[in-house]
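S.K.: I need the structure of the sequence given here:
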Amino acid sequence: MKIIHPIFQEPIVLEDDKVCVIQIENKKCYRELLCEILYQSKRLREGNLLITEEGKEFDLGKDIHVITDVLPVDSNQRKILGKLYQRMESTALESDFYLETQQILSQLQRFMTILTDDEMIALDFKDEISLQDLFKIADLKIECENIKLLEKLLDYLEVVQEFLKPKCIIIMGLKQFFEKDELEEIYKFVIYQGIRLVLIENAIDKESYDFEKKLIVDMDLCEI
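M.R.: Below is the predicted model:
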């Protein structure tokens, strides 16, 4: 997999056993690249960032998961819950659960009919109660007990990989929140999980890390 952009002299090649860190020391360039990635991921405008693999260009809004701020990461965001509900619905309709599923939905429909028939005011409800409706009523969601940022982030990355299956994950400004040992723990985790992780940083970091491949673009926009 390669990352291509006019500010890079050559395509950046992502490696399966390393986290790619792009350290852009020029604040204006860093800001413009972040805005460009954000706009592309939300499909607000076209940009110059390309992520390709074997000649195929990926859609930043569909194939790449972009995290602009790690503080509010939420494993129960709408897109993830949608994938969870789809999986649970498929399970409920398999042969082992099919008969019981149909009976439960039929009983719910019958219960609503009996309940509303006793009202003097005319009431209306859906002709068919779906499993998706049932999941929402039950507030089905992913359990999130960790309150520490590191564990919360690792849980989130695992959930994203499991349900959204992005080609890679881009995180902006991750290093400002974690110490070296914590970063290396994140690196080991994503490599073990098969997650291709790209960090885009502005802070100057001269540390050497295991499992990290770094590209530095300095104040004069020269690569180091």
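S.K.: CA only for contacts and neighbour counts going forward, please
M.R.: Fine.
S.K.: Would you verify that residue 90 is located in a helix?
M.R.: Yes. Counting by DSSP: H, G, I helix; E, B strand; the rest coil, residue 90 is part of a helix.
S.K.: Tell me, how many residues neighbour it?
M.R.: Counted with other Cα atoms under 10 Å, the neighbours of residue 90 add up to 13.
S.K.: any idea how far it is from residue 51?
M.R.: From residue 90 across to residue 51, the span is 32 Å (Cα to Cα, to the nearest Å).
S.K.: what's the answer for residue 106, then?
M.R.: Distance from residue 106 to residue 51, by Cα to Cα: 48 Å.
S.K.: Which of these two has more residues huddled nearby?
M.R.: For residue 106 versus residue 51, the count of surrounding residues by other Cα under 10 Å is larger for residue 51: 23 against 13.
S.K.: what comes up buried for the longest helix that the chain contains?
M.R.: Longest helix of the chain, by residue count under DSSP state H: helix 95-117. Buried residues in helix 95-117, counted by 16 or more other Cα atoms under 10 Å: 101, 105, 108, 109.
S.K.: Here is the second sequence; please produce its structure so I can put it next to the first one:
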Amino acid sequence: MQFESEQEHKLVLLLERDPTVVDFISQPETFHFYDDKVRKRCYTPDFKVWRSDGQIELHEVTIEARREAQKPVPQREIAAQEICKQRGWRYIVHTEKTLPLGYEYVNLEFLAAFRGKSYITEKITGWWMKHLNGLERYYPRAILSLAGSVPANPPELTLNERELLNGLYYLLWHGVIQLEWHQPFLWQGDFHSNARIWLSAKDPIVSLRQEKDVYNKEELL
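M.R.: Prediction:
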């Protein structure tokens, strides 16, 4: 996916995690309009988004100071809003104030590397579901300490820590397992002492089914 700035990258990460997003593309089309001095202008929004409910959106990423300098509203935004209204679409503007900052961005960027299906199996998912079931917010290292404490039968079915870690990161990215996004999760090569994880409030069976849907979508990409 093409993006031209760190702020656009942040929006891409949010869109990729959003289960209501079916697809999105960058720089979808160029609008032609006249400004208040009757000068012809061109404007290309940053992203076009298709939602699972059929809604279509155009998204613009800009700098807050740039918008402030063009108050009350930049003319290109007025033109885009009018075009979207005519089409029955939504037009949404993002700035650095509304996009992820600090630990939320750090966590998103790290976990994005584990979004691919190569990091997960049904067995790994089942392991995390089993060990987190009934727990509220739990330190992930304490859960991982259980790996290998009960020998598998046959032995070759034993999961190693790396497989479980990769699977955890996948499940966190896809929302099957939750974390405190605005808090530090990793620190100096291990989990931060305040890191906590828990199962999503969704029905685990539904979560597993959605996870399989992610497999299918990725196979089509």
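S.K.: How alike are these chains, TM-score-wise?
M.R.: With the length set by TM-score structural alignment, normalised by the length of the second structure, the two chains reach a TM-score of 0.25; 90 aligned residues with a Cα RMSD of 5.3 Å.
S.K.: Redo the buried residues of helix 95-117 of the first structure as a markdown table? Include distance to residue 28 of the first structure.
M.R.: Converted to a markdown table, these look like this (distance: Cα to Cα, whole Å):
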| residue | distance to residue 28 of the first structure |
| --- | --- |
| 101 | 56 |
| 105 | 56 |
| 108 | 58 |
| 109 | 59 |
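S.K.: tell me, which helix in the second structure spans the most residues?
M.R.: Ranking each helix of the second structure by length (DSSP H) puts helix 204-220 first.
S.K.: just to revisit the earlier point, remind me what the longest helix of the first structure packs against, helices and strands.
M.R.: Counting contacts by 3 or more Cα pairs under 8 Å, 6 or more residues apart in numbering; DSSP states H and E, helix 95-117 of the first structure is packed against helix 78-92.
S.K.: which other helices and strands contact the helix it packs on?
M.R.: Going by 3+ Cα pairs under 8 Å, 6+ apart, helix 78-92 of the first structure lies up against helix 95-117, helix 131-137, helix 149-163.
S.K.: Flag every buried residue along that helix.
M.R.: Quick answer for helix 78-92 of the first structure (16+ other Cα under 10 Å): 80, 81, 84, 85, 89, 92.
S.K.: thinking again about what came up before, can I get the helices and strands packed on helix 78-92 of the first structure in TSV with distance to residue 188 of the first structure?
M.R.: Below are these laid out as TSV (distance: least, Cα to Cα, whole Å):
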stretch	distance to residue 188 of the first structure
helix 95-117	38
helix 131-137	35
helix 149-163	11
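S.K.: Which of the ones you listed sits closest to residue 2 of the first structure?
M.R.: Nearest to residue 2 of the first structure among those is helix 149-163; the distance by Cα to Cα comes to 19.3 Å.
S.K.: Tell me which of the helices and strands packed on helix 78-92 of the first structure lies nearest to residue 4 of the first structure.
M.R.: Proximity to residue 4 of the first structure (Cα to Cα) singles out helix 149-163 among these, at 23.1 Å.
S.K.: count of residues packed around residue 42 of the second structure?
M.R.: Residue 42 of the second structure has 11 nearby residues by other Cα under 10 Å.
S.K.: Once you drop chain neighbours, what's closest to it?
M.R.: residue 32 (4.6 Å; Cα to Cα, 6 or more residues apart in numbering).
S.K.: Now do the contacts for that neighbour.
M.R.: By Cα atoms under 8 Å, 6 or more residues apart in numbering, residue 32 of the second structure lies in contact with 40, 41, 42, 43.
S.K.: Distance-wise, check the last one relative to residue 8 of the second structure.
M.R.: It stands for residue 43 of the second structure. Distance from residue 43 of the second structure to residue 8 of the second structure, by Cα to Cα: 17 Å.
S.K.: So for the two, which sits in the more crowded spot?
M.R.: In terms of neighbours (other Cα under 10 Å), residue 8 is the more surrounded of residue 43 of the second structure and residue 8; the figures are 23 against 16.
S.K.: How about that one: what's its closest non-neighbour residue?
M.R.: Ranked by Cα to Cα, 6+ apart and with sequence neighbours excluded, the top spatial neighbour of residue 8 of the second structure is residue 61, at 6.2 Å.
S.K.: what's around the one you found, how many residues?
M.R.: With other Cα under 10 Å as criterion, residue 61 of the second structure counts 22.
S.K.: surely it meets residue 94?
M.R.: Yes. Residue 61 of the second structure sits in contact with residue 94 when judged by Cα atoms under 8 Å, with a separation of 4.8 Å.
S.K.: before we move on, back to that, would you tell me which of the helices and strands packed on helix 78-92 of the first structure gets closest to residue 189 of the first structure?
M.R.: Per Cα to Cα, nearest to residue 189 of the first structure of those: helix 149-163, 7.6 Å.
S.K.: Which is the succeeding secondary structure element to the closest one?
M.R.: Remark: after helix 149-163 of the first structure, the chain's next helix or strand is strand 168-172, criterion DSSP states H and E.
S.K.: elements contacting that next one?
M.R.: On a contact count with 3+ Cα pairs under 8 Å, 6+ apart, strand 168-172 of the first structure meets strand 64-67, strand 197-201.
S.K.: neighbouring contacts of the longest one?
M.R.: Strand 197-201 of the first structure has contacts (Cα under 8 Å, 6+ apart) with 19-24, 30, 168-175, 190.
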